[in-house]
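Below is the sequence, then the predicted model.
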Amino acid sequence: MSVVMILQAALPAHSASRIKDLVSVEGVRENQLVGYGLVVGLNGTGDSLRNAPFTQQSLTAMLERLGVNTRDANMKTDNTAAVMVTASLPPFARKGSRIDVSISSLGDADDLRGGTLIVTPLLGADGEVYAVAQGSLQIAGFSAGGDAESITTGVPTSGRIPNGALIERELNFSMGHMNSLALSLRTPDFTTARRIAAVINEEMGMNIANPLDPATVQVQKPLGYQKDMVSLMTDIEQLYVTPDQKARVVIDEKSGIIVIGHEVRVSEVAIAQGNLTIRVTETPQVSQPGPLAQVGQTAVVPRTEVEVDTGEGKKLALLNPGVNLQDLVDGLNALGIGPRDMIAILQALKVSGALHAEIEVM
């Protein structure tokens, strides 16, 4: 069933936000890590080696490193599963600290509950090992069943290991010696970039911030500033800025969700909507002969009910020029339409030129 959601901001239209919530510092970012490993200790719910040859090859290679020769052996263990291990290396993470890892089954394992991940190197995009993961899995889902019925809740073939990876290599990035830094707007906008620069310059009492483009504000270290760039960023990230936003309507046609921004405006327009709906209901009844009848038999008598709705009760709805979000929502709701028809109306408004907003279809 499709659901329509037309959201209006709970805060005022021009509420201010901290700079730290609007931007990220260029170079201060996470890095993705990935690794391939084995989970052991499963209760017969691991990979079948016949269908997952990579699991058998990995198991053989691991045992050889431990001094156990299993070449040409006919292994039938189903307590092992091949998995992909992923993690995010946070900025400024130091050697010896720990991060969480996510585990996902790669073969045909049924359940990873009770499993333990064997030592797995985690590599970055450059092919270097930045962390090593190992530990017991935490699985939120489960599955159970018998010969006639089974039930599965969640995803029992994926899980997490909190603090399951130990960082072995650091990223060489330091802000202390820098004389300038770039602030990257999470939502690029010319007006917001200029407002951020203006607020920083007003706070510092000099022109040290310059908007380079809608997504970047360059900040220079002030002359005579006795502290480093970390302290400067601490001083400016708590400043409040009123971000601007585009008039936008976001539509997810698959789920029927509609999100309308606060700045959306509509010119004067009349809207009508009507659908022909035909509903056919079958309610068969059982006809039986009387209790003392000598002849007759039980029979099923068909009963069909047909309802037709031509939408005659729906009329034109008039939207006045320059209406705000609340007026637009009230006007569309007055038509009594479903989400699919509302999506079509919004798209028709855009084509007619009456909807002054950008429509983004997901």
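The structure has been received and is ready for your questions.

CA only for contacts and neighbour counts going forward, please
OK.

contacting residues for the closest residue to Thr242 other than its chain neighbours?
Spatial nearest neighbour of Thr242, excluding adjacent residues (C-alpha to C-alpha, 6 or more residues apart in numbering): Ala16 at 4.1 Å. Neighbour list for Ala16: Tyr240, Val241, Thr242, Pro243 [criterion: C-alpha atoms under 8 Å, 6 or more residues apart in numbering].

Same question for Leu42.
For Leu42, the contact set (C-alpha under 8 Å, 6+ apart) comprises Asp78, Asn79, Thr80, Asp111, Leu112, Arg113, Gly114, Gly115.

On the three-state scheme, it is what?
The local conformation at Leu42, judged by DSSP: H, G, I helix; E, B strand; the rest coil, is coil.

part of a helix, is Leu171?
No. With three-state DSSP as the criterion, Leu171 is coil rather than part of a helix.

At which residues are the helices of the chain located?
Assigned by DSSP state H, the chain shows helices spanning 19-22, 53-65, 190-204, 229-236, 325-334, 339-352.

also this one, for the comparison:
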Amino acid sequence: MFCLLAVMLSCVAQTVEGATIQSLSRIGGNRSNRVIGYGLVVGLPGTGDQTTEIPYTTQTITNMLRHMGINLPAGQFMQPNNVSAVMVTGNIPPEAQPGQKFNVTVSAMGNASSLRGGILLMTELHGASGQVYAQAQGSLLVTGASAQGATASLTINNPDVGRVENGGIVEVPMPTANTTASAVTLMLRRPDFVTAARMVEAINLVFPGSAIAQGSGVVQVRAPSDPNARVGFLAALEQIPVHPPKPVPTVVINAQDGTVIMGANIRISPCAVATGSLSVSVQNNPQVSQPNMFGRGVTVAVTNTKVKIKSHKAHLVLLDKSASLEGVVRTLNTVGATPAQLVSILEAMKADGALHARLKVI
């Protein structure tokens, strides 16, 4: 049976080029499990929580020490600055077994200025039901950084969020999908009627009469109930090639830092774009007014305020119908458009109908 199946798949692969069932869909019930926990990060170089303002950090430290057999004297007040209370989150892979590792994300929940250089202590991770499924521990990898002086500070990215690679370890087996059902449910990653119809056609070409579409996002396939045969069937099913429709041109905008990611085949209609800016500057100069040497006046502090409003010259750019979005972005960068202005221009072009692409803001 599997020899014949391999020949049929080989014939289909030679005639059809495109994505596969595995890349376009996922098997229903085969899902990851989100877990969350509360813990402590220690070893910070003086960038931890200010325990006088964050009482739960001190309470957590006291409870942890008591659990380890260390009882502090009554009324003892701690002021550590190298500890931070954190929330730990992660996704356990589908059908994970005890001992399997996964990545976790650690986020400060107090007023710690940075988690760089810290170590996450053993933290229980539980699901929505409250059951503990895993535990996490390890050294943090933080991409952000911060520095602070007497009168100035500098922050790059977010130093209060870090990751622990393979820091989580599964303690309880994850629920498995129902292997006795007579049908397998395929859930499309991007629901689309054309994709669903082509998936059904491709599956029925290999397994005649086994697939049926139930809308734009679900396809049901008859499968063997025997576990061994079912595994082989699913392995073959996931490798069936499918010709998906061309993806919709998309522009992805990161609203936090102004990053713009463009897809392929993005076109625009003729339009004119004007870029400019208005800047307002307010400057306060504190001054001291003193009386003369023999007067009876009082020294008074006054503030001299200067307000400046400057309108910068607008740049007008004409874009014809043959221009691509890549050319638009390059042109706008040439005239000095900032990332924030670029995002605003793209949103305005989409609202006007000049941008023929889906705009996605993250």
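Yep, it's here. Please read these numbers as outputs of a predicted model, since none were measured by experiment.

ok, and the contacts of Ala16 of structure 1 in structure 2?
Using both residues aligned by TM-score structural alignment, their matches' C-alpha atoms under 8 Å, structure 2 keeps these contacts from the contacts of Ala16 of structure 1: Tyr240, Val241, Thr242, Pro243.

Not counting sequence-adjacent ones, nearest residue to the first one?
Excluding the flanking residues, the one nearest Tyr240 of structure 1 by C-alpha to C-alpha, 6+ apart is Arg18, at 4.4 Å.

Tell me the counterpart of the one you found in structure 2.
In structure 2, the residue matched to Arg18 of structure 1 (TM-score structural alignment) is Thr20.

Its match against Glu238, yeah?
Yes. Shown here, Thr20 of structure 2 and Glu238 form a contact pair, counting by C-alpha atoms under 8 Å, at 6.5 Å.

Might you report the residue contacts of the residue nearest the centre of structure 1?
Centroid-nearest residue in structure 1: Met362, 12.7 Å away (criterion: C-alpha atoms, centre = their mean). Shown in contact with Met362 of structure 1 (C-alpha under 8 Å, 6+ apart): Val250, Ile251, Asp252, Glu253.

my read: the first one touches Ile260, true?
It stands for Val250 of structure 1. Yes. Assessed by C-alpha under 8 Å, Val250 of structure 1 is found in contact with Ile260 at 6.5 Å.

more neighbours, these two?
Taking other C-alpha atoms under 10 Å, Val250 of structure 1 and Ile260 do not tie; Ile260 has more neighbours (21 against 17).

what about the residue nearest to that one when sequence neighbours are not counted, how many neighbours?
Spatially, and ignoring its direct neighbours in sequence, Ile260 of structure 1 is nearest to Val249 (4.6 Å; C-alpha to C-alpha, 6+ apart). Using other C-alpha under 10 Å, Val249 of structure 1 is surrounded by 22 other residues.

Provide the secondary structure category for Lys306 of structure 2.
Reduced to three states by three-state DSSP, Lys306 of structure 2 is strand.

Could you count how many residues lie near it?
Using other C-alpha under 10 Å, Lys306 of structure 2 is surrounded by 10 other residues.

For it, give its distance to Val282 of structure 2.
To Val282 of structure 2, Lys306 of structure 2 is 6 Å away according to C-alpha to C-alpha, to the nearest Å.

What of Phe2 of structure 2?
From Phe2 of structure 2 to Val282 of structure 2 the distance is 77 Å (C-alpha to C-alpha).

Which residue in structure 2 aligns with Val219 of structure 1?
Val219 of structure 1 maps onto Val221 in structure 2, by TM-score structural alignment.

these two touch, right, its match and Thr185?
Yes. Here Val221 of structure 2 lies in contact with Thr185, judged by C-alpha under 8 Å, at a distance of 6.4 Å.

ok, Ala213 of structure 2 - contacts?
Ala196, Ala197, Val200, Val219, Gln220.

Show me what the first one lines up with in structure 1.
The one in question is Ala196 of structure 2. The equivalent of Ala196 of structure 2 in structure 1 is Ala193 (alignment by TM-score structural alignment).

count of residues packed around Ile161 of structure 1?
Ile161 of structure 1: 21 surrounding residues under other C-alpha under 10 Å.

Aligned to it, what sits in structure 2?
Aligning on TM-score structural alignment places Ile161 of structure 1 opposite Val164 in structure 2.

residue contacts, its match?
Contacts here follow C-alpha under 8 Å, 6+ apart; on that basis Val164 of structure 2 touches Asn103, Val104, Thr105, Val106, Gln137, Gly138, Ser139, Leu140, Leu141.

so what's the alignment partner in structure 1 of the third one closest to, chain neighbours aside?
Translated: Thr105 of structure 2. When structure 1 is aligned by TM-score structural alignment, the residue opposite Thr105 of structure 2 is Ser102. In space, and not counting its chain neighbours, Ser102 of structure 1 is closest to Arg160: 4.4 Å by C-alpha to C-alpha, 6+ apart.

wait, isn't Met187 of structure 2 in contact with Gly217?
Yes. Using C-alpha under 8 Å, Met187 of structure 2 is in contact with Gly217, at 5.7 Å.

Mind telling me what Val132 of structure 2 corresponds to in structure 1?
In structure 1, the residue matched to Val132 of structure 2 (TM-score structural alignment) is Val129.

Its match: how many residues sit nearby?
Neighbours of Val129 of structure 1 under the rule other C-alpha under 10 Å: 18.

ok, it to Gly256 of structure 1 distance?
Here Val129 of structure 1 is placed at a distance of 44 Å from Gly256 of structure 1 (C-alpha to C-alpha).

And Val241 of structure 1, by the same measure?
As judged by C-alpha to C-alpha, Val241 of structure 1 and Gly256 of structure 1 stand 34 Å apart.

Those two: which is more packed in?
Neighbour count, other C-alpha under 10 Å: between Val241 of structure 1 and Gly256, Val241 has more, with 22 against 18.

In contact with the more buried one: list those residues for me.
Applying C-alpha under 8 Å, 6+ apart, we find Val241 of structure 1 in contact with Ala16, Ser17, Arg18, Ile19, Thr192, Arg195, Ile196, Val199.

dump the residue contacts of Thr176 of structure 2.
Taking C-alpha under 8 Å, 6+ apart as the criterion, Thr176 of structure 2 is in contact with Gly29, Asn30, Pro94, Glu95.
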